[in-house]
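In: got a predicted model here, sequence first, then my questions.
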Amino acid sequence: MASIDPETLLRDLFDVAVEVADPMQSLARFLPPRPAGRVVVIGAGKASARMAEAVEAEWGPCEGLVITRYGYARLCQGIEIVEAAHPVPDQAGVTATKRMIALMEGLGDEDFVLALISGGASSLLVAPLGEITLSEKQAVNQGLLASGAPIQKMNVVRKHLSRVKGGQLAAAVYPARMLTLMISDVPGDDMAMIGSGPTVGDASTAADALAILEDWDISVPPSVSAALAQGSQVIAPGDLRLSRVTNQIYAAPKQSLDAAEARARSLGFDVVRLGNDLEGEARDVAKEHAQLALATQAKLMPGDPPVVILSGGELTVTRRGDGNGGPNAEYCLALALALNSAPNLWALACDTDGVDGGDEVAGARIGPNTLKKAENLSVDPDKSLIENDSHEFFMQIGGQIVTGPTLTNVNDFRAILVYPITS
């Protein structure tokens, strides 16, 4: 096989995974012919503006409103694109959500609504339940993000503190017909968890949400406890108001890993797939993957094809320090420490939306010289890990991956290159 720089190869695999999930490349074939009569396009998420752009490329100018993350807007012909905050909601999201709900008023059974939902919608669709204020909603959201709770748990809580999630957006559309196209960013591709399922019924209860808050030791203001005690407005799966809704995932982590695997095999690599839906604490998963990489390398003989270990899913970080980081960068930092400068091993971990945690950094890369670079620059990797300061660590040693907005979101992408030891 031709010699390929490991860092170049890792970035190529990541770029292939992102490209195949680009709505402009993948959405059109899932669109029906444009329905007759009134058509309204709504949506939310980090990929939603790009999805709206893809819709209008097929259907032409449409009426509608889509909420995306700051910096992720696209120029559309008719659909209005509003930017708001992610991962912690802001007033722009509240105002835009009110306008979206108002747009749904008065729809009849001859009207058609296309909803475009991707990861990030949980923060961008903001309609707090009961007497909960925006600042209180923000505090709960920050507590969830810092707790290390998996995304499914966080989204159950988010649904029951909202007037728009958990099927409530679809209920507002009834009796109009609705098609929801989704990009999955959740392990297992559970439609009810993508963006907290604004168009998908949910069987969880307010008591479930309270239990999650207690289990993960998340303190909440009295308004949240009161709202949950009164019961939420989440829509049950069999509710009549969901009877005219079709929900469909059209892009998911599996397709992106498939594309990366195909590219790696075409270049002469063997591939080990660990799954599209891995979960767990980033630093713990990194230790397991380090052991696997070292064991894989130990079995390789000189001349054997190198191996790419691929995985997707969504890891979490429990905040222990006051540093600046995200699950992908923390995974890479913990992986570098666990590999301890072992030769012929390189890795990359990035979020396919270009945002690892809350920063404009997709993730990081490591290699056999990562710890040596840190030593030469007097950067302490152990201290950085303790303080959850992985972004700062990789910025100082030149290991950050910065993509800018990718306009899609199919969760985390991880790749470890394992080459035989030649001497």
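Out: Now that the structure is in, tell me what you want to look at.
In: okay, CA-based contacts and neighbour counts for the rest of this
Out: Fine.
In: so residue 114 touches residue 179, yeah?
Out: Yes - with contact defined as Cα atoms under 8 Å, residue 114 counts as touching residue 179 (5.0 Å).
In: quick one, helices of the stretch 51-200 of the chain?
Out: For the stretch 51-200 of the chain, helices defined by DSSP state H, counting those that start in this stretch occupy the ranges 91-104, 121-124, 134-147, 151-160, 168-173.
In: for residue 49, find the nearest of those helices.
Out: The closest of the helices of the stretch 51-200 of the chain to residue 49 is helix 121-124. By Cα to Cα, the value is 11.7 Å.
In: list the buried residues in that closest one.
Out: 121-124 (16 or more other Cα atoms under 10 Å).
In: follow-up on the earlier one: between the helices of the stretch 51-200 of the chain, which one is nearest to residue 376?
Out: Closest of the helices of the stretch 51-200 of the chain to residue 376 is helix 134-147, at 31.8 Å (criterion: Cα to Cα).
In: what are the buried residues along that closest one?
Out: Buried residues in helix 134-147, counting neighbours by 16+ other Cα under 10 Å, are found at 134, 136-141, 143-147.
In: for stretch 41-60, same thing?
Out: With burial defined by 16+ other Cα under 10 Å, the residues of stretch 41-60 counted as buried are 41-56.
In: any idea how far the residue nearest to residue 412 when sequence neighbours are not counted is from residue 225?
Out: Setting aside the residues directly before and after it, residue 412 is nearest to residue 351 in space (Cα to Cα, 6 or more residues apart in numbering), at 4.3 Å. In this view, residue 351 and residue 225 are 33 Å apart by Cα to Cα, to the nearest Å.
In: neighbour count winner among these two?
Out: Neighbour totals were compared for residue 351 and residue 225, and residue 351 leads with 31 against 15 (other Cα atoms under 10 Å).
In: rewinding a little: between the helices of the stretch 51-200 of the chain, which one is closest to residue 293.
Out: Closest among the helices of the stretch 51-200 of the chain, using Cα to Cα: helix 151-160, at 27.0 Å.
In: what helices or strands is that closest one leaning on?
Out: Applying 3 or more Cα pairs under 8 Å, 6 or more residues apart in numbering; DSSP states H and E, one finds that helix 151-160 contacts helix 206-215.
In: I'd like the next helix or strand past the helix it packs on.
Out: Counting by DSSP states H and E, the next helix or strand C-terminal to helix 206-215 is helix 222-229.
In: list the buried ones in that next one?
Out: 223-224, 227-228.
In: can you check what angle separates it from helix 151-160?
Out: Helix 222-229 runs at 90 degrees relative to helix 151-160, counting by axes from the mean of the first three to the mean of the last three Cα atoms, to 10 degrees.
In: structure two is appended below for comparative analysis:
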Amino acid sequence: MATAPDTETLADPLDAFRVEAREWLAKNFPSSLKGKDNAMSAVEGGSEPTADEVAWKKAMGEKGWGVPTWPKEYGGGGLSRAEARVLQEEMGRIGAWNPIGGMGVMMFGPTLLEYGTEEQKHEHIPAIAKGEVRWCQGYSEPGAGSDLASLQTFAEDKGDYYVVNGQKTWTSGGQWADKCFALVRTDKTKKHEGITFVLIDMNDPGVEVRPIRLISGQSPFCETFFNDVKVPKKDRVGEEGQGWTIGKRLLQHERTSLSGGGSASRLLGGTPLSKLAKQYRGEDAEGRIADPDLRMRIVRHEMDTRAFMLTMRRAALEAKANQGPSAASSIMKNVGARITQNRAELGMEIMGMAGLGWEGEGFSEEELAQTRTWLWGKAVSIYGGSTEIQNNIIAKRILGMLDHQ
């Protein structure tokens, strides 16, 4: 007599993981946080986290699912790409969000996994995976923005340590950061080959941070000064003079994050433009946005957004298959910036005069937020490498175009 098939043996392993993820999320994700969209990982300081937010962050950090595909030995989830997608689907199903983020996850962590020593990985990656340490980026300088390789912050060799002197600017979240990954010059006779990648404790003597107030009214960026700051050589990543190579790799991770995960919340979050337009511009007899020209432009924007998000998903899968992001991240960064700014412009147009408020009782909270979002969005095409710089990278590394002699 034939026996019934063993359903557990024949089941798709992803189905088993889906059940595991669903049960774990049901047990650990507080329903009060549904749909909050990763508020704790924002660069801006914000308010103190609630007890539920703290508990959720701790649970995800201990599970390693804040960085699901990072190796378990360093505190990551150790999941396959397919399992990570399932986890994301299950989180989306219940309105859960990832509370582990920031520059440590977006940029520094992936770079250290590739270039760091075992000691450095074990020292820094677990704290990033648990969201216990905030990192900031020490790249741009007052005289070295687009031409980053002209940086002058100097690290003088003192045997077992360097003494760092110089200034960085546009240091995102510098006033809240615990650590800084920075490019410094160790050889003044060479341009690219004279740059080294080091890690600096932001609480060390000689580190001074001054927030920069932007036209949006926020201060997410800072000036950072290093005055005789001692940096042990154990906190150098890679070899001396290898900083430009490592720094470029990190920028690829940054551009991928800015165009993908960062843009996702900006492009898909908030009130849909179609709903906003009906609220401020009215509807026609068929329930459509009354202004046909505006209606068409919103449709085009939404089509561009969806196509961009799907392309980003494909590019992310290809990047993982090819052992990391490629120069294509420059294309995604530019497209993401354009779509983000276009959304802000449409929002302002839809609200009209109501979208121009700065403060006062005559404006709703959403209207005031729209003003600041529009102003803040002007920086999207600059930070992470300006649009012009990305165009140069695309021309040289993707299209194979050479400089004219």
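Out: Looks like it came in fine. Please read these numbers as outputs of a predicted model, since none were measured by experiment.
In: let me see the TM-score of these two.
Out: After superposition, the two chains reach a TM-score (TM-score structural alignment, normalised by the length of structure 2) of 0.24; 141 aligned residues with a Cα RMSD of 5.9 Å.
In: the strands in structure 2, which residues?
Out: Assigned strands in structure 2, in chain order: 135-138, 154-157, 161-169, 179-185, 195-201, 207-212, 221-232, 236-237 (criterion: DSSP state E).
In: ok so, going back, tell me the one of the buried residues of helix 222-229 of structure 1 nearest residue 345 of structure 1?
Out: Using Cα to Cα, the buried residues of helix 222-229 of structure 1 come closest to residue 345 of structure 1 at residue 224, 47.9 Å.
In: any idea how far residue 214 of structure 1 is from that closest one?
Out: From residue 224 of structure 1 to residue 214 of structure 1 the distance is 13 Å (Cα to Cα).
In: tell me the helices in structure 2, going along the chain?
Out: For structure 2, the helices defined by DSSP state H occupy 7-10, 13-28, 51-63, 81-94, 103, 109-115, 118-129, 243-259, 261-268, 273-281, 292-321, 328-351, 365-376, 387-393.
In: would you turn those into a markdown table with distance to residue 180 of structure 2 and mean neighbour count?
Out: Conversion of the helices of structure 2 to a markdown table gives the following (distance: least, Cα to Cα, whole Å; neighbours: other Cα atoms under 10 Å):
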| stretch | distance to residue 180 of structure 2 | mean neighbour count |
| --- | --- | --- |
| helix 7-10 | 48 | 8 |
| helix 13-28 | 32 | 14 |
| helix 51-63 | 21 | 18 |
| helix 81-94 | 28 | 16 |
| helix 103 | 10 | 22 |
| helix 109-115 | 12 | 19 |
| helix 118-129 | 12 | 18 |
| helix 243-259 | 13 | 22 |
| helix 261-268 | 20 | 17 |
| helix 273-281 | 38 | 17 |
| helix 292-321 | 26 | 15 |
| helix 328-351 | 23 | 21 |
| helix 365-376 | 24 | 18 |
| helix 387-393 | 24 | 17 |
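In: out of those, which gets nearest to residue 221 of structure 2?
Out: Using Cα to Cα, the nearest of the helices of structure 2 to residue 221 of structure 2 is helix 365-376, at 11.6 Å.
In: got the angle for that closest one vs helix 261-268?
Out: Using the same axes, to 10 degrees: helix 365-376 of structure 2 against helix 261-268 is 130 degrees.
In: report the longest strand in structure 1, please.
Out: Once structure 1 is assigned using DSSP E, the strand that runs over the most residues is strand 307-316.
In: which other helices and strands contact that strand?
Out: Applying 3+ Cα pairs under 8 Å, 6+ apart, one finds that strand 307-316 of structure 1 contacts helix 253-266, strand 270-273, strand 278-281, helix 282-299, helix 327-339, strand 412-418.
In: mind putting the ones you listed in CSV, mean neighbour count and distance to residue 155 of structure 1 included?
Out: Below are these laid out as CSV (neighbours: other Cα atoms under 10 Å; distance: least, Cα to Cα, whole Å):
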stretch, mean neighbour count, distance to residue 155 of structure 1
helix 253-266, 20, 19
strand 270-273, 17, 27
strand 278-281, 17, 15
helix 282-299, 17, 19
helix 327-339, 27, 18
strand 412-418, 27, 18
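In: who wins for proximity to residue 64 of structure 1 among these?
Out: helix 253-266 (27.7 Å).
In: any idea of the angle the closest one forms with strand 412-418?
Out: 20 degrees.
In: my guess is residue 155 of structure 2 meets residue 185, correct?
Out: Yes - Residue 155 of structure 2 lies in contact with residue 185 (Cα under 8 Å); the separation is 5.9 Å.
In: higher neighbour count, these two?
Out: With neighbours defined as other Cα under 10 Å, residue 155 of structure 2 and residue 185 compare such that residue 185 has more, 29 against 24.
In: quick check: that one touching residue 163?
Out: No - in this structure residue 185 of structure 2 lies outside contact range of residue 163 using Cα under 8 Å: 11.2 Å.
In: what residues are shared contacts of these two?
Out: Taking Cα atoms under 8 Å, 6 or more residues apart in numbering as the contact rule, residue 185 of structure 2 and residue 163 both touch 154-155.
In: residue 223 of structure 1 and residue 140 of structure 1: what is the separation?
Out: Residue 223 of structure 1 sits 11 Å away from residue 140 of structure 1 when distances are taken as Cα to Cα.
In: cool, residue 56 of structure 1 as well?
Out: Applying Cα to Cα, the value for residue 56 of structure 1 to residue 140 of structure 1 is 36 Å.
In: got it, and residue 350 of structure 1?
Out: Following Cα to Cα, the distance that separates residue 350 of structure 1 from residue 140 of structure 1 is 26 Å.
In: over to residue 58 of structure 1?
Out: Counting by Cα to Cα - residue 58 of structure 1 and residue 140 of structure 1 are separated by 40 Å.
In: same question, residue 152 of structure 1
Out: 15 Å.
In: once you drop chain neighbours, what's closest to residue 259 of structure 1?
Out: residue 17 (5.9 Å).
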